[in-house]
Structure formats: C-alpha cells, structure tokens
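Quick one: sequence and predicted model below, then my questions.
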Amino acid sequence: MLPPLTDLIALLGIDLVLCAGCLRGLNGRSGVTRVSGPAKWITAMVFVVLWFPLGADHLPILAYVRGISSDLSVTLVALAALDLSRRFFGLRAVGQQEWRTLSGVVACAALVLYPLALGWGDWDAYRAGWGTPGMWLALLTIALFCWAKGLRLLPVLVALALLAWSAGLLESTNLWDYLMDPWLATAALFQCIRWGVVQWLARSKRPASGPVPSSP
C-alpha cells in the first residue's frame, strides 16, 4: 500500500536535496557545470538506496531522515533539483546576483519569522502564512521588483511555492513552510555572512588613498 501523496512528495524532496549534496561533495562547488560519469552513477545509487526499507516497520531510509529534518520547503527542493540538472545535463549556472538576492531575502525573512514565531514579540509572523492578503501583497511586490530588475530566480521560486501551497502538496497548510525552512534559512544566513566577510577583506586590502604630494 502506497503512503499518502504528501508523504511521497516530502520523501522525494528530501531525496533530491541529499542527492544534490552528495553530487556537490563528489565534484566540489567551484565552476562545475557537468559532472563525470562515476559521480552520476554514485548519486543515482544514493537516490535509489534511500528508498530501501529499514527496521521493524520496514520504513524507507528517507522516512528516518524525515524524522530529523522534517519536511523541506519547495524552495529548497527546487534549488536542489536545479543544481542536479545543472551538474547532470550541463545547464547554465545561475548568476551570482540571483543567489545574493535570494539569500538576502531569505535571510531577512528568517530573522523576522523565527524569532517572532518563538514568542520574542507581540506579533506572530507565522500566522500570516495561513493566507493573509498582506503576505500575498508582500510576495507579489518582492517578485515584481526582482523581475523588473532582471532577476528571475526568486519570482519563479515564489510562484512554485504558491502553486504547491494551492495544491496542498505538503502536509503543512502554512505558506511559510512552502517558502522556506530552517535548513534553507541557515544556508542563506551563512552565505550572507560569507559574502560580507569577503567584501570586508577585499576593502581592507585596498591601499588607502592619501593626499597627492604637490610638486616643488
């Protein structure tokens, strides 16, 4: 007997994210647009093995991973699928500005959402995810602004999350759980900090411009 569709989709999402991480670990991060044959086969084997049943309940290995990771957001799964497609089929990499914008928006949202959801304020931002006009307006504004600036990644991810939420593809009925999760938020915060450190180091290495000495 097959599990519910929401469980299958959640397990498939976890599998894709783990396979993307495996492939990234096998081939590194810098400039890889298409991976070698052995790495592809290893990743394909990992994808299949994670569905093998384990334990007295004969649950797939992914079910135990899900107990630790919880359901992953549509955004993270879509990014994993994009990375797998790029490395398997040699698709063009996403530009750095796209990644910086996405990481910045996710990091800012995480800094607002999670502290408030933990009760650090009088307003619970998580409630907006149940379907409030204010949140839809905010998402539409951000998506249109990015699209006008020539940035396509974030609007597409928002659209995918909204479609999945409308179809009820995950167990959660809160839009926030489709847009982001703690794993994605942690990665976005790390990337923002890393880029900030790189920029600071680059500026600190620049020679200070002093006054030009006058000719005698």
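Structure's in. What do you need? Residues are numbered from 1 along each chain as shown.

drop to CA atoms for contacts and neighbour counts, all remaining ones
Fine.

what sits against Ser103?
For Ser103, the contacting residues are Ala188, Leu189, Gln191, Cys192, taking Cα atoms under 8 Å, 6 or more residues apart in numbering as the criterion.

Among those, which one has the most neighbours?
Of all the contacts of Ser103, the most densely surrounded is Ala188 (22 neighbours; neighbours counted as other Cα atoms under 10 Å).

list the buried ones in the helix or strand harbouring that one?
Per DSSP states H and E: Ala188 is located in helix 182-205. When burial is assessed from 16 or more other Cα atoms under 10 Å, helix 182-205 yields the following buried residues: Leu184, Ala185, Ala188, Leu189, Gln191, Cys192.

just checking, what packs against it?
helix 96-117 (3 or more Cα pairs under 8 Å, 6 or more residues apart in numbering; DSSP states H and E).

Included below, for side-by-side comparison, is a second structure:
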Amino acid sequence: MEQAIRWICYSRPTRSYFGLKDIGQAILVKRAVADLLLDCEIRFVPTVRYKNGVPISSRLRRFNRSELDELSCLFTALNRSREEIARGASSVKDLVASATSRIEFRQFRLEFVRIVDADNFKDLEQVKLPFLIIGAAMAHGLTVSDSIYVPDQDTLLNGYHRREPWRSGCSPIPRMPPIAQGRPDISIVKMRDALSALIGVEAEGTPAEAYCRRVVPHGLLWLYREIAGTEARARKK
C-alpha cells in the first residue's frame, strides 16, 4: 500500500484503478488518499476470472486444470452466501457454516471463510453494509484467496460478477500481446524512444526515476517475449 500511495503522490493521476482481487489493499489506499487530501479518484474494477469463477493470478500457473476446477467451489460458495444475504440472511455464524459445507476439497485445504466489516476488517456477527466475504484455500504450499466486496445494495442484489460472465470449465490465462491486438510498429518505436531517454535517468535519483529505470527494461523483455512467442506459434501453425 505504501508504494501505491507514493506513486500517486509523485505521478499525481486524476484517477487510479485497483482490482477487487486485492480489495483489502484497495480499500486502504482509497482511505489513505482521502485522509491525505490527495486529488485522485480511486476506482475499483471487478476481479478478472476464469470462466469457472476462479480469480486469475500468476501463482495459479502452478495448478493444473483439475485443481482449478476444484478451486472454483470456493467462489461459488462465497457468491452463494451473498445471495443468501440478499434474501434476508444475517447471522454470520450460520452463513459461514453454510458456505463451509458447500466447499468440497480433495486437493486443497480450506483455510477459512469470513465475513468482515469493509471499513475496519473486523469479523461481523450480523451482516451490515459494507462488508467483505473472504475465503482462502491452500495447496502446494500456496494460499489462494478470494473475496466478494459488497459496498451497497445494488452489489448485494446483483454481484460484481454480472460484468464477468463465467461458465463451467477453465480457459488459459488471457493475454493481450500488442503484436496480436495492437500496433507493433508504434510499440517498437515508443520503446526505442524510451530506451534512448533512459540514458539520462539516474538509477538512484527520485522514486519516479528509479521506477522508470526498473520498468522500461522489463517492458523491453516483455515485448521480446511476446514477439518470440508469436513467431513460435506461427511456426507451429
């Protein structure tokens, strides 16, 4: 969170977008921006998910399709709790017990299911807006968490996933290479200009300069990987 606030202070964006996958950090950043009177609007965007509802994360590359299919029951149980609350359920103890009973893991171990106050992250006894429904599971030494943020009545009734339809089954992690969907000629020219400008940037200068020195080379490596990957896929075809 500290790095996010520093970057907002230095770059002075009018808007900054945070995914709901790490909603705890997003809420804290929004609160800090308000407390520091920073002229920046913090917006939340829905979690990007596989078709079966599992939130997309780089760490999930370690799991196979069968494990991802099994993990989908975590989100299904959390979302079912939201639906029960929308129908009038309010006892957190009963809701957590109901959600836990729906989660049937063979390859994962359920860590917890909680319903907490979205303002202070304390466990609730009776549901009240705004709140978070949080769950976590572990396998291969990795903890995979998921959450549903319910800030208002509309989200309670409809859920964020209405903007991210999903069905059973997993698809590979979606990628958006500029080679396939953008303008590679423009991307390469802009990367060239960025590398030329990078010569005059001090690695130990301001945080913004240090950030550029780290990000631009990574961007070049990413572009190379995308180009090489596209060529490799073309040769296979």
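Nice, thanks for sending it over. Everything numeric in this text was worked out from a predicted model, so none of it was measured.

TM-score for this pair?
Structural agreement between the two chains, given as a TM-score (TM-score structural alignment, normalised by the length of structure 1), stands at 0.33; 114 aligned residues with a Cα RMSD of 5.2 Å.

re the thing from before, same list (the contacts of Ser103 of structure 1) but as a markdown table, adding distance to Leu137 of structure 1.
Compiled in a markdown table, the contacts of Ser103 of structure 1 are given as follows (distance: Cα to Cα, whole Å):
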| residue | distance to Leu137 of structure 1 |
| --- | --- |
| Ala188 | 23 |
| Leu189 | 24 |
| Gln191 | 27 |
| Cys192 | 25 |
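
Return the member of these nearest to Ala44 of structure 1.
Using Cα to Cα, Ala188 comes nearest to Ala44 of structure 1 of the contacts of Ser103 of structure 1, at 27.1 Å.

can you give me the strands for structure 2?
Counting by DSSP state E, residue ranges of the strands within structure 2 are 15-19, 41-45, 109-117, 131-139, 142-150.

now the helix holding Ala188 of structure 1 and helix 96-117, what's the angle there?
Regarding helix 182-205 of structure 1 and helix 96-117, their directions subtend 120 degrees when assessed with axes from the mean of the first three to the mean of the last three Cα atoms, to 10 degrees.

So what touches helix 182-205 of structure 1?
Here helix 182-205 of structure 1 makes contact (Cα under 8 Å, 6+ apart) with Leu76, Arg100, Leu102, Ser103, Gly104, Val106, Ala107, Ala110.

now swap in stretch 63-81 of structure 1 and tell me
The list of residues contacting stretch 63-81 of structure 1 from outside it, by Cα under 8 Å, 6+ apart, reads 10-11, 13-14, 16-17, 20, 157-158, 160-161, 164, 170, 177-181, 184.

which ones among these are found in strands?
Among the contacts of stretch 63-81 of structure 1, no member falls in strands (DSSP E).

Out of those residues, which sit inside helices?
Those of the contacts of stretch 63-81 of structure 1 mapping onto helices are 10-11, 13-14, 16-17, 20, 157-158, 160-161, 164, 177-179, 184, per DSSP state H.

Now flag whichever of these is closest to Phe145 of structure 1.
Val158 (12.7 Å).

so how far is Gly13 of structure 1 from the closest residue to that closest one other than its chain neighbours?
By the measure of Cα to Cα, 6 or more residues apart in numbering, the closest residue to Val158 of structure 1 outside its immediate chain neighbours is Leu179, 6.9 Å from it. Separation of Leu179 of structure 1 from Gly13 of structure 1 (Cα to Cα, to the nearest Å): 14 Å.
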